[in-house]
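Undergrad: Next comes the sequence, and after it the predicted model I'd like to discuss.
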Amino acid sequence: MTSQSATLVVLRHGQSVWNRANRFTGWSDVGLSDQGEADARRVGERLREAGFRFDLAVTSALSRATDTLAHVLRTLDQSQPETVRSWRLNDRHYGALTGMEKDVAALAYGADRVRQWRRGFDLAPPALDADLHAALVHALHDDAMPSVDALPRTESLRDTLRRVLPLWDDCVAPALTRGQSVLMVGHGNSLRALFKQLDGIGDDAIASVEVAHAEPLVMTFDATLRVTSRVPLAALPARR
């Protein structure tokens, strides 16, 4: 059974340099902006003030997430928890949109079509060129990833969900079942996909779900790992 102490804190990374430039990032391994680093430290301070300690940290293979986690843990000032870094939590692969400014993409493909790719569940952008895709994958230095040819060159949100679920089933869910406290630092679309599964959100309704940068969500679960509460960290009192 799941212990009452089992808690999952879900966090989208701080602002990246491409978020600031309004570009599609996807699997491109770009770093945090100065604001993003400050955001991450602020999250660590808030977690410390609320009395959080973590047994397990889970993040993606992308540096904007791993760096956010590192800033959070340093500011939280706790011993290093067990840490899992997995490509399965990477942001959605944006295919040929990768690196494009969003306004430019809207002009090239049409604003309605780009909106459907961004917010819908089943539609994927055009695939990224194979050589560019290979360069993205090799830059991640993740030996656990499948071969380049076996990885997608574009993804819908449905594809992203299929990719994320094994990480949940094999890593996060067992930790919660053991009553552990877990910190997950991911990306807007990989976290949207996970929320769709955990909350039973419909294919159409997922379009309206937003995940803000550096705004942690504290989730608890019952013995069957159904969500019993979800509270923004900002709504929790500091521990005296």
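TA: Looks like it came in fine. Everything quoted here is computed from the prediction, not taken from an experiment.

Undergrad: drop to CA atoms for contacts and neighbour counts, all remaining ones
TA: Will do.

Undergrad: Mind telling me which residue is nearest the centre of this protein?
TA: In the chain, the C-alpha nearest the mean C-alpha coordinate belongs to residue 186, at 2.0 Å (Cα atoms, centre = their mean).

Undergrad: Enumerate every residue touching it.
TA: Residues near residue 186 by Cα atoms under 8 Å, 6 or more residues apart in numbering: 10, 11, 12, 13, 59, 60, 65, 89, 90, 91.

Undergrad: Against that first model, consider the following:
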Amino acid sequence: MAVSSVTPSVERRAGVLVLVRHGESEFNKQDRFTGLKDPPLTTNGVREAIDAGRTLQTKGFHCDIAFTSKLKRAQQSLQLILRELHARSVPVFDDAALNERNYGELAGLTRDAARARWGEVQVHKWRRSYDAAPPGGESLAMTAARTLPFFDERIRPLLAAGKRVLIVAHGNSVRSIVMSLDRLTPEQIVNVSFATGTILIYRLDVLGMIVERTEIPVSRHA
């Protein structure tokens, strides 16, 4: 964890951002591309979300405001986390800007079925590259084009005001935000992914500079 070089008065006003990828969904369990499909959480996904909430609670995180996508797996995860934080009364906003990337013709297909149709190399390129979009879908760059303006307009001012913000979203919407916060290049983001239930905690000063960054992997259940 990085040591802050900002003054104590600025640190006290620093905002806290928590990013959580939703718990395991039915499509995650079946190894299917999900995108804008809307499957619910599995039993394990419910546990992952509860564990995320308990982890944040033990770390003393207090939520002032929360954001999520329009998709039920993220919304359900958020409610479970807020329950563990005893924060069900905090304002919650859902927005399509935080939706998972649109996987187009891949959505609903298993990884194996997609590889059989388009080939392993092409499917890997669609999954992991920055600017390659599957047929009828979005690239990570296209996802970032909607996610980052929302983040800059809605979230950054809250952090600058010292608010503690929780965002529960999806693998690629989280990746796009992390790419901006961590100042990663398109080449670097290719190697970054987050398992369901992963927690990332950022503490930012009033200038938007990162004071601390912590990544907490998901707790896996047998």
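TA: Thanks, I have the structure now. These figures come from a predicted structure and were not determined experimentally.

Undergrad: where does the TM-score land?
TA: Here the superposed chains carry a TM-score of 0.89, computed using TM-score structural alignment, normalised by the length of the second structure; 208 aligned residues with a Cα RMSD of 1.5 Å.

Undergrad: before we move on, back to that, take the contacts of residue 186 of the first structure and lay them out in JSON lines including secondary structure, neighbour count and distance to residue 52 of the first structure.
TA: Listed next are the contacts of residue 186 of the first structure as JSON lines, based on DSSP: H, G, I helix; E, B strand; the rest coil; neighbours: other Cα atoms under 10 Å; distance: Cα to Cα, whole Å:
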{"residue": "10", "secondary structure": "strand", "neighbour count": "24", "distance to residue 52 of the first structure": "13"}
{"residue": "11", "secondary structure": "strand", "neighbour count": "27", "distance to residue 52 of the first structure": "14"}
{"residue": "12", "secondary structure": "strand", "neighbour count": "26", "distance to residue 52 of the first structure": "17"}
{"residue": "13", "secondary structure": "coil", "neighbour count": "29", "distance to residue 52 of the first structure": "18"}
{"residue": "59", "secondary structure": "strand", "neighbour count": "28", "distance to residue 52 of the first structure": "18"}
{"residue": "60", "secondary structure": "coil", "neighbour count": "24", "distance to residue 52 of the first structure": "21"}
{"residue": "65", "secondary structure": "helix", "neighbour count": "31", "distance to residue 52 of the first structure": "19"}
{"residue": "89", "secondary structure": "helix", "neighbour count": "29", "distance to residue 52 of the first structure": "23"}
{"residue": "90", "secondary structure": "coil", "neighbour count": "26", "distance to residue 52 of the first structure": "25"}
{"residue": "91", "secondary structure": "coil", "neighbour count": "25", "distance to residue 52 of the first structure": "26"}
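
Undergrad: Tell me the one among those residues nearest to residue 44 of the first structure.
TA: Nearest to residue 44 of the first structure, judged by Cα to Cα, of these is residue 11 at 11.1 Å.

Undergrad: residues making contact with stretch 89-104 of the second structure?
TA: Stretch 89-104 of the second structure is contacted from outside by 33-36, 63-71, 133-140, 143, 146-147, 150, 169-173, using Cα under 8 Å, 6+ apart.

Undergrad: Which ones among those residues map onto helices?
TA: 140, 143, 146, 147, 150, 171, 172, 173 (DSSP state H).

Undergrad: Now render the contacts of residue 186 of the first structure as TSV, adding distance to residue 46 of the first structure.
TA: Listed next are those as TSV, based on distance: Cα to Cα, whole Å:
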residue	distance to residue 46 of the first structure
10	14
11	13
12	15
13	15
59	19
60	22
65	18
89	24
90	25
91	25
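
Undergrad: of the residues you listed, closest to residue 38 of the first structure?
TA: Closest approach between those and residue 38 of the first structure, by Cα to Cα: residue 13, at 11.3 Å.

Undergrad: The first structure: which residue goes with residue 132 of the second structure?
TA: Aligning on TM-score structural alignment places residue 132 of the second structure opposite residue 123 in the first structure.

Undergrad: ok, its match to residue 112 of the first structure distance?
TA: Using Cα to Cα, to the nearest Å, residue 123 of the first structure is found at 12 Å from residue 112 of the first structure.

Undergrad: The two - which one has more neighbours?
TA: For residue 123 of the first structure versus residue 112, neighbours defined as other Cα atoms under 10 Å are more numerous around residue 123 (18 against 10).

Undergrad: quick revisit: buried members of the ones in helices among the contacts of stretch 89-104 of the second structure into PyMOL, please.
TA: To isolate in PyMOL the members of those that are buried, counting by 16 or more other Cα atoms under 10 Å, one can use:
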select buried, resi 140+143+146+147+150+171+172+173
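
Undergrad: any chance of the ones in helices among the contacts of stretch 89-104 of the second structure in TSV, plus distance to residue 41 of the second structure?
TA: Formatted as TSV, these follow (distance: Cα to Cα, whole Å):
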residue	distance to residue 41 of the second structure
140	24
143	23
146	25
147	23
150	26
171	15
172	18
173	18
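
Undergrad: Mind picking the two most distant members of the ones in helices among the contacts of stretch 89-104 of the second structure?
TA: 150 and 171 (16.8 Å).

Undergrad: Now which residue in the second structure aligns to residue 167 of the first structure?
TA: Taking TM-score structural alignment, residue 167 of the first structure has residue 150 as its aligned residue in the second structure.
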